[in-house]
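pasting the structure only:
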């Protein structure tokens, strides 16, 4: 079976929301900065007034690698990408596509969720091109 995250006290609420099909981003109520990974204090100003806010669920592909020999549970080839979310933070996840050889940096993506047992994980789908 594919791996699933093990939440910590600081990340439990974030992962619970992912399990519910909602992507959120931590935001500092003091300075307004968005950040990932979830933690109890702001990495920018140190304030402990952190809240989870709904994310737009969109972003752009900053970098990716196409794996041709994956670990158990992963059907190769598959792409793992670093995505800049619309809110600014970067998040890594599988980019779901039938043609990983056609991926390009700056491609628009939308968040999706993959069920893995009782958990869900964040992944990304390519946005459809508009003509």
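The structure has been received and is ready for your questions. None of these values were measured; they are calculated from a predicted model.

only C-alpha atoms for contact and neighbour calcs from this point on.
Fine.

can you give me the strands in this structure?
24-28, 50-54, 58-67, 78-85, 90-96, 108-116, 119-126 (DSSP state E).

a markdown table for these, including distance to residue 37 and mean neighbour count?
Listed next are the strands of the chain as a markdown table, based on distance: least, Cα to Cα, whole Å; neighbours: other Cα atoms under 10 Å:
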| stretch | distance to residue 37 | mean neighbour count |
| --- | --- | --- |
| strand 24-28 | 8 | 23 |
| strand 50-54 | 11 | 17 |
| strand 58-67 | 17 | 19 |
| strand 78-85 | 13 | 22 |
| strand 90-96 | 9 | 19 |
| strand 108-116 | 16 | 18 |
| strand 119-126 | 13 | 20 |
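
would you turn the ones you listed into JSON lines with distance to residue 36?
As requested, the strands of the chain are exported to JSON lines (distance: least, Cα to Cα, whole Å):
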{"stretch": "strand 24-28", "distance to residue 36": "7"}
{"stretch": "strand 50-54", "distance to residue 36": "11"}
{"stretch": "strand 58-67", "distance to residue 36": "14"}
{"stretch": "strand 78-85", "distance to residue 36": "10"}
{"stretch": "strand 90-96", "distance to residue 36": "7"}
{"stretch": "strand 108-116", "distance to residue 36": "15"}
{"stretch": "strand 119-126", "distance to residue 36": "13"}
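
let's bring in a second model and compare:
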């Protein structure tokens, strides 16, 4: 399996998935939420960052069905969606237990977690 890159900007996110929380970076200066996380707020430039725990719900904004080439550790097809979180940010995620013919824009989703090993828990998305 290809593992995601974890660094000081994203460590809080991966700590959250291990704890069963979907965390999104928040600027402690202006309050804006952002994903993916980064070192400075794109709205105000502040370096004072924190995070919020989201409700873990959202809707499909867009999606793609990956059919080829093979992906190590995955069975094809893979449904990948751009998800509008209820908190107002978007993130990319794998949608499971929804057939590639059933996925649709606007479909409500909820986050779940796939524990790979002691060091990695991935967020996955299911029909709400």
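Cool, got the structure. Remember, it's a predicted structure, so these values are computed and weren't measured experimentally.

Could you tell me the TM-score of the two chains?
Put the two chains on top of each other and the TM-score (TM-score structural alignment, normalised by the length of structure 2) is 0.90; 126 aligned residues with a Cα RMSD of 1.4 Å.

which residues touch the nearest residue to residue 86 of structure 1 once chain neighbours are set aside?
Excluding its sequence neighbours, the residue lying closest to residue 86 of structure 1 (Cα to Cα, 6 or more residues apart in numbering) is residue 59, at 5.0 Å. Going by Cα atoms under 8 Å, 6 or more residues apart in numbering, residue 59 of structure 1 touches 83, 84, 85, 86, 108, 109, 110.

which ones are touching the first one?
What it means is residue 83 of structure 1. So residue 83 of structure 1 contacts 59, 60, 61, 62, 63, 90, 91, 92, 93, 109 (Cα under 8 Å, 6+ apart).

Can you tell me which of these is closest to residue 11 of structure 1?
Distance to residue 11 of structure 1 across these (Cα to Cα) is lowest for residue 91, with 14.3 Å.

looking at it, residue 68 of structure 1 is touching residue 74, isn't it?
No - Residue 68 of structure 1 is not in contact with residue 74 according to Cα atoms under 8 Å; the separation is 9.9 Å.

shared neighbours of the two, anything?
Joint contacts of residue 68 of structure 1 and residue 74 (Cα under 8 Å, 6+ apart) do not exist.

Roughly how far does the residue most central in space within structure 1 sit from residue 84 of structure 1?
Among the residues of structure 1, the one closest to the centroid is residue 91, at 4.2 Å (Cα atoms, centre = their mean). Distance, residue 91 of structure 1 to residue 84 of structure 1, by Cα to Cα, to the nearest Å: 7 Å.

same deal with residue 15 of structure 1?
Residue 15 of structure 1 is 19 Å from residue 84 of structure 1, by Cα to Cα.
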